[in-house]
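> sequence first, then the predicted structure, then my questions.
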Amino acid sequence: MNIYRERPNFIPWPPLLLVASTLMAILLGRVAPLPFEFGGAFVLGIVLIILALGIDLWAMRTLHEAQTTILPHRGSDYLVDHGPFGFSRNPIYLANMVLLVGMGCFSKNAWFLLLAPVDGVMTHFLAIRREENHLLAKFGYQFEAYCRKVRRWI
C-alpha cells in the first residue's frame, strides 16, 4: 500500500512554520534589527495582511464546502480544483507568505521579509511535496490533469 494514500504527513508543518517564522522575526527584530524604511510601508502592510487573510478564509471555506479537510496533515477526501485552488494549488501557503511580508511592512521589521521565502521553501519540502504525493496516490490522473492546469504557487 502507498504510504501517502491515507495521509500526507503526521505533523501539520505549515501552521507550525508560520508561527515559528513569526516568532523568529519578532525575536530577531528585537535582537538584531535591520533598517527598513519606505513610504507607505504601513499601508502596504495592512493591504497585504487583509489580502492574505481573505485568501486564507476563501480557501478554507472552499475546502469546507467540498467536505474535505482543512488540516494539512490529514488525508483529502475530495480533490478541490475551484475557488482559489483554480489559481494556485497552494493558496493557503501562498497567503502565509503574503501575510509574513505584510506583517514585515506593517511592523517595519525586515526579518519578516527575509523569513517569508524561507517559510515557503520549508513548506515546500516539509508539506507540499508530501501533499502532492498523497493527492497523486489518492486521485491519480485527476490530480495529474489538475497539475497541468494550475501552477503550484501562482
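Now that the structure is in, tell me what you want to look at.
> going forward, measure contacts between C-alpha atoms and count neighbours the same way
OK.
> which ones are touching the residue nearest the centre of the chain?
Geometric centre of the chain, nearest residue: residue 93, 0.8 Å, by C-alpha atoms, centre = their mean. Contacts of residue 93 were listed using C-alpha atoms under 8 Å, 6 or more residues apart in numbering, and they are 14, 120, 123.
> packing partners of the helix or strand harbouring the first one?
Per DSSP states H and E, residue 14 falls inside helix 13-31. Of the remaining helices and strands, those touching helix 13-31 by 3 or more C-alpha pairs under 8 Å, 6 or more residues apart in numbering; DSSP states H and E are helix 91-107, helix 110-123.
> before we go on, here's another structure to hold up against the first:
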Amino acid sequence: MSTDNSLIDLGPAVPFPPPLLFVGGIAIGVLLDLVLPLPAVIPDARWVVSAGLTLVLIGLGCMFAGILTFRKFRTAVYPNRPASTMVDSGLYAYTRNPMYTGLTTAYLGGVLLTGVLWVLLLLPVVLTLLVTQVIRREERHLRERFPEAYADYCARVGRWF
C-alpha cells in the first residue's frame, strides 16, 4: 500500500534544533580563540560575571516561558512539526520570537562569561542563520496555516520587541 506524502504537513521543516545555532556560535568562538586569540576587550571583573549570569538566566527564562506557553496551547515547540494553533499570549503578546530573543540574551551573557571576542563576533552569523534558516520558514508556515490571524498578529507584535 502506498501513501500520498504530499498530504503530510512538515510544518516549517527546520532540519535542526534552533538552540544548536547559539551553542555552535559559542563553541566555535571558543575554539577560534584557542587557535587565533583576539585581544581581551571584556574586563575580568566580578560585575561582568554577575551581568553574564543575569543575562543567561533572563534569556533562558524567556526561552522556557515560550516553551511552556506552546505546551499550554498544545502546539509544536520544535519547528519540524506543524503548528496546531496561533499563540499570541504570554510573552508572545510582546515578541513573535521570545524563545529566540531569550537565546540571544543568553548568548550575550555567554559572551560576558567567556570573555571571548570571537563569540561576540560570531553573533551576527548566528542571527543571520537563525533568520534565514529558521524564522523565515516558521513565518511562511504560519502565513500559510493561519493567513488572517498571522497577518493581524504581525501588525500588532514585532519580531523581536
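Happy to help now that I have it. These figures come from a predicted structure and were not determined experimentally.
> got a TM-score for the pair?
After superposition, the two chains reach a TM-score of 0.90 (TM-score structural alignment, normalised by the length of structure 1), with 153 aligned residues with a C-alpha RMSD of 2.0 Å.
> pick the most deeply packed of the helices and strands packed on helix 13-31 of structure 1.
Per residue and on average, the most neighbours among the helices and strands packed on helix 13-31 of structure 1 fall to helix 91-107, with a mean of 24 (mean count of other C-alpha atoms under 10 Å).
> average gap between that helix and structure 2?
In the superposition with structure 2, the average deviation recorded for helix 91-107 of structure 1 is 1.1 Å (mean C-alpha distance after the TM-score superposition for structure 1).
> so which strand or helix has residue 76 of structure 2?
Remark: residue 76 of structure 2 resides in no helix or strand, with elements defined by DSSP H and E.
> OK, contacts around it?
Contacts for residue 76 of structure 2 (C-alpha under 8 Å, 6+ apart) come out as 70, 82-84.
> can you tell me which of those comes closest to residue 58 of structure 2?
Proximity of those to residue 58 of structure 2 (C-alpha to C-alpha) peaks at residue 70, which lies at 18.5 Å.
> three-state assignment of that closest one?
Under DSSP: H, G, I helix; E, B strand; the rest coil, residue 70 of structure 2 falls in the helix class.
> tell me the contacts of the equivalent of residue 91 of structure 1 over in structure 2?
Matched by TM-score structural alignment, residue 91 of structure 1 corresponds to residue 98 in structure 2. When contacts are counted by C-alpha under 8 Å, 6+ apart, residue 98 of structure 2 touches 62-63, 66, 91-92, 160.
> burial measure for the equivalent of residue 27 of structure 2 over in structure 1, as a count.
Counting by TM-score structural alignment, residue 27 of structure 2 lines up with residue 23 in structure 1. Counted with other C-alpha atoms under 10 Å, the neighbours of residue 23 of structure 1 add up to 13.
> and residue 116 of structure 2, by the same measure?
Residue 116 of structure 2: 24 neighbours (other C-alpha under 10 Å).
> pretty sure it is touching residue 33, no?
Yes - with contact defined as C-alpha atoms under 8 Å, residue 116 of structure 2 and residue 33 form a contacting pair (6.8 Å).
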